[in-house]
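Asker: here's my sequence, what's the structure:
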Amino acid sequence: MNPSNYLQTDTKIFYRKLWSLYMPSKIKIIVWKISWNYMPTFSNLKLRRVMAEDRCVRCCQGEEDTNHVFRLCPITKEIWNQLNFNWVLNNSIPDLWNWFTWVFNQGTNEQYNFFFCCGLWLIWANRNKLIYEGKSSTSQDISKQIISYISELEGIKNKELILEANARPKQYIQRVNVAIYFNAAFDSQNFRSASGLVVKDEGGRTIATKSILHVNVASPFAAEAHAGFQATKLGINMDFYILDILGDSKTIITKCQNANRDRSTIGAILSDIQSLKPHFQEISFYFIPRLENTEAHRLAKEALKNGEEQYLEGGTLRSVRGEMEQNRLGSSS
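Answerer: Predicted structure coming up:
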């Protein structure tokens, strides 16, 4: 990118989005360097006469410039494909800076830009491990690293939100409709997930719980989308005509509230959710903090751990209820 363009509107928007992402500064700095082509790729080092050879050591098929490392290298393409992010491989945008701004605009929300940035950072980290430590990782290994790292960051963020929620005075909202709470647990090593669903009546009493297993799930976001879809299906199966669906993934809830076509990697699942809405007289999607969604979270976590689906009418599974009670007593002591 030409530094003289730094004050342009699209540049300001891009960096505002980048610096606002919830992730370590080291990742933001790497992405910033990539966007300015400040990375010590072999091509840049050759231009500075630091080295004579600029061929990519991962594929040995092309000149290792910034574009090649993060877009054109066959290994990189495999990584984006395995993450279901193959849409970023847009060959009609050859310029690196225009590609960056296009990806951030296409992502439409901070979750996908967050995923993209973590991917860039770990692609570069594994490239360095190969060059400086002789440690070679397959595209599948790197894909799993990216998903695992994102899950770890999401866990840290959720803990901070819980601490923040605990510090605030509790405000309990009396619901006027039947509600289905949903949550997901995700296994980044085997690309599996589980959906946890809790059905509560207008008075907040649990009338049913259900857990469902899923395979070939690409990301934590896809896992949450599957859970939202299963919650909507359960509402139809239980003959509810007016229903509230609640989840603690702000990204998924926002997308479910929006009737426009979603072009992200989970667009097909969201389209399925939208197609079920006409079955209801009234259906609403609401975001709630993780602290208010503990029961669904425990259901999903247990189902994924045990590899078993469950359905129970009239209450909560005993094991989940016991764990919740232990946590409640532990926090109050």
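Asker: only C-alpha atoms for contact and neighbour calcs from this point on.
Answerer: OK.
Asker: ok, residue 209 - contacts?
Answerer: 196, 197, 198, 199, 310, 311, 312, 313, 315, 316, 317 (Cα atoms under 8 Å, 6 or more residues apart in numbering).
Asker: this one next, for a side-by-side:
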Amino acid sequence: MAYFNISLLAKQGWRLLNFPNSLVARVFKAKYFPESNFLQLSLGSLCYYIWRSIWATKDTLEKGLMWKVGTSMNISITQDIWIPDYVNGRLLSRVDNLQCDKVADLISSNEREWNKELIVNTFPEDVADSILRIPLSMEPHEDFWLRVENRRSLDPTAYALQNIYRDFYRKLWRAEIPTKIKIFIWKISWNYIANKVNMNIRRLVNNSLCPRCGDGEETLNHLFCECPVSIEVWRVLSDLDLTGFTNVEFSDWLTMVVVSLSLEKCRTFCIALWSIWGDRNSRIHENQIDQAKRSSDLFIAISKNWTDKWRHPPGSRIKINFDGAFDERSKVSAFGVVVRGSRGNILISSVDIHRGVHAAFAAEAIACRGATQIALAMEEEGIIIEGDSLTVIKKCQNTDQDKSQISPYIYDIHSMKSRDRSLKYEFIPRSANNLAHVLAAESLRRKEGFYLFNKVPDFAEAQARSDNEREPD
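Answerer: Next comes the predicted model:
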């Protein structure tokens, strides 16, 4: 409770920094820090108890604050925290030959790029590398505070996961299945579902027998592995070859199966688990009796719905697909963009190579920005921009200021979108974005960019033809 109370009080300090025009911030500022800001003031005397309580969390709040570089006119190179993941927070005495004070002096304002020569000649190698990895937006915006996780204050063993669990979650989030199914798999991995055993423990039901077969308690093992209805589903899906995973606890079984399967088979496996749970609920709430057939039919229906192909844009509109590819070792990314008309005809295909990219997440955002630039240059109404990064698409759809690690790219996208409000951003699964993916991945391997009209490179022609084959309505 003490830590919880500190968190609530620190949140009030955060609001004083970020909402200086609110009534409470103006009152506190007028009384306690008229000539400075919340982080710079000392406590003083004759303070009310509530103000002393908020002030007491100032050090805690400051440890979790970092400047996000925009214009960088307000950020001190040595006194402020502005370099992500820098071990000591501030530079302080690590710079001997520094000739400037503000971060803005390290940026070539005309190109909106870091002055690499100045930075490399001024800072130690590790610091210079960290600075050069900070992304900059094409158009400057105001600097703002970010709250970051104070990793040094955490118990390093508190959230430790064995490698197999890390691989399990990576595979799960990469699978091309609906988000609700991913969340469901996550919930059963932690036994967070309302099966009869869990409900009986909480005294919500009188017995814990399986509602489908009535033969044994409805544990997770019974529900998904041992019940005759579930056994029939796995018999239908014999190509998954689950015979080697027996006599283990359910959580271990789930983890090992997901890790061992290919992405495509993992997708099938997760949909089957979802289908089993859906059948079980129908048995209880809808009095369905042909359970095995229903589970198989439900699985087939869901599987078909989520094996998506690229779809032609409606009417006479234009559709732009983008994807990013990233090389962790060299910190190089490539974005693939393909523009197609209502008949699926290729209008433009483009790839650009970017160096000094810090994460795959940023590669997707750079790709989306590239697609938006092409859309504006075409000067067409109602262009649809599609990508398979749900997070990037949601950030493009959201009008609020983004404060994540990719905020410079999202800021540029929002700025461009303000010039053409008919632009529409839509999420699609990877299976419907294969052409853009092929362009990005192969071009990253070749380290070659291009900009082509009315065609794609030879290596992508087969995928372009496959995408343009219409499925029956």
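Asker: distance across stretch 216-223 of structure 1, terminal residue to terminal residue?
Answerer: Stretch 216-223 of structure 1 has its terminal residues 10 Å apart, counting by Cα to Cα, to the nearest Å.
Asker: buried among the contacts of residue 209 of structure 1? Need that as a selection in ChimeraX.
Answerer: With 16 or more other Cα atoms under 10 Å as the criterion, this ChimeraX line picks the buried residues out of those:
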select :196,197,198,199,316,317
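Asker: quick one: which of the contacts of residue 209 of structure 1 sit in strands?
Answerer: Of these, the ones assigned to strands by DSSP state E are 196, 197, 198, 199, 310, 311, 312, 313.
Asker: closest to residue 293 of structure 1 among these?
Answerer: For these, the closest approach to residue 293 of structure 1 (Cα to Cα) belongs to residue 198, at 9.1 Å.
Asker: need the contact list for the closest one.
Answerer: 180, 181, 182, 206, 207, 208, 209, 210, 295, 296.
Asker: spatially, which two of those are the most separated?
Answerer: Of all pairs in these, the most separated under Cα to Cα is 182 and 207 at 14.3 Å.
Asker: out of the two, which sits in the more crowded spot?
Answerer: Taking other Cα atoms under 10 Å, residue 182 of structure 1 and residue 207 do not tie; residue 182 has more neighbours (33 against 16).
Asker: and that one, what's its match in structure 2?
Answerer: If you follow residue 182 of structure 1 across to structure 2 using TM-score structural alignment, you land on residue 322.
Asker: mind checking how far that match is from residue 383 of structure 2?
Answerer: With distances taken as Cα to Cα, residue 322 of structure 2 is found 13 Å from residue 383 of structure 2.
Asker: quick revisit: not counting sequence-adjacent ones, nearest residue to the match of residue 182 of structure 1?
Answerer: Leaving out its chain neighbours, the residue that sits closest to residue 322 of structure 2 by Cα to Cα, 6 or more residues apart in numbering is residue 337, at 4.5 Å.
Asker: what is the aligned counterpart of that neighbour in structure 1?
Answerer: Under the alignment by TM-score structural alignment, residue 337 of structure 2 pairs with residue 197 in structure 1.
Asker: my read: its match touches residue 299, true?
Answerer: Yes: the criterion here is Cα atoms under 8 Å, and residue 197 of structure 1 meets it with residue 299 at 7.3 Å.
Asker: identify the contacts common to these two.
Answerer: Counting by Cα under 8 Å, 6+ apart, the residues touching both residue 197 of structure 1 and residue 299 are 210, 211.
Asker: show me the contacts for the aligned residue in structure 1 for residue 460 of structure 2.
Answerer: Aligned by TM-score structural alignment, residue 460 of structure 2 pairs with residue 320 of structure 1. Neighbour list for residue 320 of structure 1: 295, 298, 299, 302 [criterion: Cα under 8 Å, 6+ apart].
Asker: so which residues of structure 1 form strands?
Answerer: Using DSSP E, strands in structure 1 cover 179-187, 192-200, 206-214, 242-247, 282-287, 310-313.
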